[in-house]
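[1] can you look at this prediction? I've put the sequence above it.
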Amino acid sequence: MGYDLHITRKSEWFDEDGDEITLDEWCNFVKSSSDMRLDGFAEIETPNGTLRVESEGLSVWTGYSCHEKDGNMAWFDYFEGNIKVKNPDDEIIKKCTK
């Protein structure tokens, strides 16, 4: 079982009302960061072939200590005014709070 961590300006990430992070803000943040990369997609190989997800704000944290070790990637995805990270470990959570 997994979980998502959301970076948000709202009281609750799922609220319809409240301040949002704009896609431009997110992309500018990623582009200005020396340890983040804006890819716009993620791919993994599965026994049944390649799984590809595309999202305009999908970024990877290249400064992650497990980056590309055994296929590990720390993906940060922009979605509906929030940034979402799936199944973050302690290191990724610490990155989210900076």
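    Here it is on my side, so go on.

[2] C-alpha from now on. contacts and neighbour counts both.
    OK.

[3] quick check: which element contains the residue nearest the centre of the chain?
    Here the mean C-alpha position of the chain is nearest to the C-alpha of F76 (C-alpha atoms, centre = their mean), at a distance of 0.6 Å. F76 belongs to strand 75-79 when assigned by DSSP states H and E.

[4] same for that strand, what does it pack against?
    In terms of contacts (3 or more C-alpha pairs under 8 Å, 6 or more residues apart in numbering; DSSP states H and E), strand 75-79 is packed against strand 59-61, strand 82-86.

[5] quick check: angle from that strand to strand 82-86?
    When axes from the mean of the first three to the mean of the last three C-alpha atoms, to 10 degrees is applied, the directions of strand 75-79 and strand 82-86 differ by 140 degrees.

[6] how far away is L58 from S11?
    23 Å (C-alpha to C-alpha, to the nearest Å).

[7] neighbour count: these two, which is higher?
    Counted by other C-alpha atoms under 10 Å, L58 and S11 do not tie: L58 has more neighbours, with 23 against 10.

[8] got another one to weigh against that:
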Amino acid sequence: MGYELHITRAAEYYDSEEHPIALDEWFSYAENTPALTVGGWIWWGEDRHPFYVYTCADGSVVSMTWFEGAIDVKGHFGGDAYREFGSFAEDLRADLQGDDGERYTASGVLPPDN
């Protein structure tokens, strides 16, 4: 089973629709960020949308896809999550969160809020 990271404005990534990163905002950001390139296309209903790829410092490639108001980061990489994806989250005025609710910050990983 894979593990994902989420760039979200919500307190919990699964509530991202309540505090969304708008789809058009994401596309504009991704298109204007040289580190992101179109990796292919996905279909949502009758609409085709791009997903983006990012090459990590260790050479691994991850996908970044908008889903229900958050950006999902999928793939395997060997680096520090915040160093890899923190600037994307900051640029989007959002947080970087793992599937288990932990938050990745410049000062380290914070445990989930309980």
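    Structure received. The structure displayed is predicted, hence computed values, not measured ones.

[9] TM value for the aligned chains?
    In this superposition the chains share a TM-score of 0.66, using TM-score structural alignment, normalised by the length of the first structure; 80 aligned residues with a C-alpha RMSD of 2.3 Å.

[10] contacts only, for the equivalent of V73 of the second structure over in the first structure.
    Superposed on the first structure with TM-score structural alignment, V73 of the second structure falls opposite V85. In this structure, V85 of the first structure makes contact with 4-6, 74-77, judged by C-alpha atoms under 8 Å, 6 or more residues apart in numbering.

[11] can I have the buried ones of the residues you listed as a PyMOL selection?
    In PyMOL, a selection of the buried entries from these looks like this (16 or more other C-alpha atoms under 10 Å):
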select buried, resi 5+6+74+75+76+77
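
[12] what's the farthest-apart pair in the contacts of V85 of the first structure?
    H6 and A74 (13.7 Å; C-alpha to C-alpha).

[13] what angle separates the longest helix seen in the first structure from strand 82-86?
    In the first structure, assigned by DSSP state H, the helix with the most residues is helix 23-32. Going by the same axes, to 10 degrees, helix 23-32 of the first structure is angled at 60 degrees with respect to strand 82-86.

[14] name the helices or strands packed onto helix 23-32 of the first structure?
    Against helix 23-32 of the first structure (3+ C-alpha pairs under 8 Å, 6+ apart) you get strand 36-38.

[15] quick one: average offset of the strand it packs on versus the second structure, please.
    Superposed on the second structure, strand 36-38 of the first structure shows a mean distance to its aligned partners of 1.5 Å (mean C-alpha distance after the TM-score superposition for the first structure).

[16] immediately after that strand, which helix or strand?
    Next element after strand 36-38 of the first structure (DSSP H and E): strand 41-46.

[17] what distance do you get for E25 of the first structure to G2 of the first structure?
    28 Å.

[18] higher neighbour count, these two?
    Shown here are E25 of the first structure and G2; by other C-alpha under 10 Å, E25 has more neighbours (11 against 6).

[19] quick one: contacts for that one?
    Contact analysis of E25 of the first structure by C-alpha under 8 Å, 6+ apart lists nothing.
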